[in-house]
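[1] For reference, the sequence and a predicted model appear below.
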Amino acid sequence: MELRHLGRTGLRVSRIGLGTLMWGRDTGEGDAAAQLKTFWEAGGTLIDTADVYADGGAEYLLGRLLGDLVPRRDMVVATKAGSVPDPDRRFDGSRGHLLAALDASLERLGTDHVDLWQVHAFDPVTPLEETLQALDIAVSSGRARYAGVSNFCGWQLAKAATWQLAGPGGRTRLASTQMEYSLLQRGIEREVLPAVLDLGLGLLPSSPLGRGVLTGKYRDGAPPGSRGALDYMVPFVAPYLDEPASRIVDAVTTAADGLAVTPLEVALAWVRDRPGVTAPVVGARTAEQLAEALSVEALTLPDEICRALDDVSAPVHRYPDHDWSTL
């Protein structure tokens, strides 16, 4: 699999990442092992997790598999901290919480460092410079090799990245941001993506298949065993089952038919090759599903299909995105 640099850093990662959101809950050890082996054999290196996935179960499961199943040195392990699993879904970006969470992640993962450590979301209460100091400490102590953020809006991302660049030596340059991005969710193109491009960050799109909807499997309802059929995942999938989304899915399916590939491959190739993107992070239920996603390595969409998909999925951006100089 082709490797790409993560932003303006020396870290190279596979241009498709493996996500572990369902590991330790709906994906057991056998299926997780099969996915990891399939990913590694295809040349995949980037595997993404978080301390709150399955309340730590995803990290623990990954830690059991690393070393025994695939060489630890071959994998770029990324995890996140800062999301607090309580009914209010709050975020804690305090230095104390983040560093304690990192130590707990390392213990579950069975490693002395992670390759990429990410702040899971912006904490509006904690001063941003305190949150970023935790990243500096993590890297300077050797517990993390690189640092990034996740789910920061445009101004939050620009402020964080600029703070790290503007200070004296010792601050850790942000390597990346992880955001939801797909043909069904192009909101980051308004402010986040321009900041990514200007500041030289790597973009790691999550849910690149529109929470599974772009595969076309929900066109006739939620199939048994899919995320959309799980009670706790219904609110996650439901926003992308409306009429505008249906038109986009139809366009993806038409393109797939014309290219003799699957809708999954079309949707994933589109986001993988967007400007600023380093590696979409794909979550799969089985190794077979993952293998289908990894087959996109051989696919590059023709320009005319990219333009057609761009048009049918174009978000509506008005003021201040348009040129208002003639007003």
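    Arrived safely.
[2] going forward, measure contacts and count neighbours with C-alpha atoms only.
    Noted.
[3] for the stretch 101-250 of the chain, what spans make up the strands?
    Residue ranges of the strands in the stretch 101-250 of the chain, as given by DSSP state E, counting those that start in this stretch, are 114-119, 144-150, 174-180, 202-206.
[4] Rebuild these as JSON lines, extending it with mean neighbour count and distance to Asp231.
    As requested, the strands of the stretch 101-250 of the chain are arranged in JSON lines below (neighbours: other CA atoms under 10 Å; distance: least, CA to CA, whole Å):
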{"stretch": "strand 114-119", "mean neighbour count": "25", "distance to Asp231": "28"}
{"stretch": "strand 144-150", "mean neighbour count": "24", "distance to Asp231": "26"}
{"stretch": "strand 174-180", "mean neighbour count": "25", "distance to Asp231": "22"}
{"stretch": "strand 202-206", "mean neighbour count": "25", "distance to Asp231": "21"}
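[5] Out of those strands, which is closest to Ala229?
    Evaluated with CA to CA, the strands of the stretch 101-250 of the chain place strand 202-206 nearest to Ala229, the distance being 20.4 Å.
[6] what separates the closest one from the chain centre, distance-wise?
    5 Å (CA atoms, centre = their mean, to the nearest Å).
[7] the inter-axis angle of it versus strand 174-180?
    Going by axes from the mean of the first three to the mean of the last three CA atoms, to 10 degrees, strand 202-206 is angled at 20 degrees with respect to strand 174-180.
[8] dropping in the other structure now:
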Amino acid sequence: MQQRSLGATGLKVSRLGLGTMTWGRDTDEHEARDQLIAFAEAGGTLVDTAAGYGDGASEELIGTLLGDVVARDEVVLATKAGISRRTGQRVTNTSRGHLLTSLDASLKRLGVDHVDLWQVHVWTDETPVEETLTALDLAVSSGRASYVGISNYSGWQTAQAATWQRAVPGRTPLASTQVEYSLLNRHVEHEVLPAAKALGLGVLPWSPLGRGVLTGKYRTGTPSDSRGATEHFAGFVGAYLDDRGRGIVEAVVRAADGLGWSPLEVALVWVRDRPGVTAPIVGARTAAQLDGALGIEDLTLPAEIVEALDDVSAD
């Protein structure tokens, strides 16, 4: 698998990342093991998790597999801090103290002394951005993180954070931003992507398959074994099961039929090759689902197909 530089840094990552949001909850140890083996064998290196995924269950599961399934130095290990659901409700906290405490807990669960990329999971208005960013500086200076980034920041938030880090020598420049980006959600093209380009940030799209909707699996209903059928993901998936979403999905299916590809391949290659994108993060529930994504390495969409998909999905 081709390796790409993460933004303006020297860090190289595979141009497809492995997402682990469901690990430890909907994805058990056996499926996770099979996914990690298949991903590594395909040349994948970027493994993305977060302290808030399964209240740490995802990190714990990755920790049991590192060194067993794949060597620590063969993966680019990325995690995030700032979102917690331990109370049963979504709680955000980007204070310096909370972020650094969360990082230490992540390192313990992962069984490592540092992560390659540490990201602030969300922007909050409660904590001054300069305080939040100080936590990133301390993580790097203490050796607990090699590179740092942000996630789910708007365009102006991205620009403010990145400019703050570049303003004074000694601060750690941001390496990346992780945002939702797919044919069903192109909002980041207006401000986030231009900001990332101007300030040297790599872009890591999450939900590049439109929360699974772009695979076409929801065209005739909600499969009982899908995320859309679970209580905790029903609303998340359902947001794209509207008339606009159906129109885009049908366009993807027609393109796939014409090319002899799967809808998944069409949607994922479209995101992977967008200007500014470093690596889409693909989160599969099963190893079989992941196999479909790992087959896109040598695929390139014809220009006329890209243009047609651009037109039908324009915001």
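    Everything's here; your move. Given the structure is predicted, the values throughout are model-derived calculations rather than measurements.
[9] What does the TM-score come to for these two?
    Aligned and superposed, the two chains score 0.98 in TM-score terms (TM-score structural alignment, normalised by the length of the second structure); 314 aligned residues with a CA RMSD of 0.8 Å.
[10] Relative to Thr278 of the first structure, which of the strands of the stretch 101-250 of the first structure is closest?
    When the strands of the stretch 101-250 of the first structure are ranked by proximity to Thr278 of the first structure (CA to CA), strand 202-206 comes first, at 5.4 Å.
[11] which other residues reach that closest one?
    5-8, 175-182, 196, 271, 276-282 (CA atoms under 8 Å, 6 or more residues apart in numbering).
[12] Give me the buried subset of these.
    Neighbour counting with 16 or more other CA atoms under 10 Å marks 5-7, 175-182, 196, 271, 276-282 as buried within those.
[13] could the strands of the stretch 101-250 of the first structure be laid out in a markdown table, adding distance to Gly17 of the first structure?
    Putting the strands of the stretch 101-250 of the first structure into a markdown table (distance: least, CA to CA, whole Å) gives the following:
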| stretch | distance to Gly17 of the first structure |
| --- | --- |
| strand 114-119 | 13 |
| strand 144-150 | 15 |
| strand 174-180 | 11 |
| strand 202-206 | 8 |
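[14] so which of the ones you listed gets nearest Arg108 of the first structure?
    Nearest to Arg108 of the first structure, of all these, is strand 114-119, at 11.5 Å by CA to CA.
[15] With the second structure overlaid, report how far the closest one is off on average.
    Compared with the second structure after the fit, strand 114-119 of the first structure shows a mean deviation of 0.2 Å (mean CA distance after the TM-score superposition for the first structure).
[16] those helices in the stretch 51-200 of the second structure, which residues are they?
    57-65, 96-110, 129-141, 155-167, 192-199 (DSSP state H, counting those that start in this stretch).
[17] So which other helices or strands are in contact with the shortest one?
    Right, helix 192-199 of the second structure. Judged by 3 or more CA pairs under 8 Å, 6 or more residues apart in numbering; DSSP states H and E, helix 192-199 of the second structure is in contact with helix 155-167, strand 202-206.
[18] 7 Å - rerun?
    The contact analysis (3 or more CA pairs under 7 Å, 6 or more residues apart in numbering; DSSP states H and E) places helix 192-199 of the second structure against helix 155-167.
[19] which of the residues in the helix it packs on are buried?
    Under 16+ other CA under 10 Å, the buried positions of helix 155-167 of the second structure are Gly155, Gln157, Thr158, Ala159, Ala161, Ala162, Trp164, Gln165.
[20] Show me which helix runs longest in the first structure.
    helix 243-259 (DSSP state H).
[21] And that one, how far out from the chain middle?
    23 Å.
[22] what element comes up after that helix heading to the C-terminus?
    Towards the C-terminus, the helix or strand next in line after helix 243-259 of the first structure, according to DSSP states H and E, is helix 263-272.
[23] neighbouring contacts of the helix or strand that that next one is followed by?
    Following helix 263-272 of the first structure in sequence order, the next helix or strand is strand 281-282 (DSSP H and E). By CA atoms under 7 Å, 6 or more residues apart in numbering, the residues outside strand 281-282 of the first structure that reach it are Ile16, Gly17, Leu18, Gly19, Leu204, Pro205, Ser206, Ser207, Pro208.
[24] Without its sequence neighbours, what residue ends up closest to the third one?
    The reference is to Leu18 of the first structure. Ile47 (4.7 Å; CA to CA, 6 or more residues apart in numbering).
[25] Check the fourth one too.
    For Gly19 of the first structure, the nearest residue in space outside its immediate sequence neighbours is Gly283; the separation is 4.5 Å by CA to CA, 6+ apart.
[26] Can you get me a residue count around that neighbour?
    24 (other CA atoms under 10 Å).
[27] buried sites along stretch 282-297 of the second structure?
    Val282, Gly283, Ala284, Arg285, Thr286, Ala287, Leu290, Ala293, Leu294, Ile296, Glu297.
[28] Tell me how far the second one lies from Gln165 of the second structure.
    Put plainly, it is Gly283 of the second structure. 30 Å (CA to CA, to the nearest Å).
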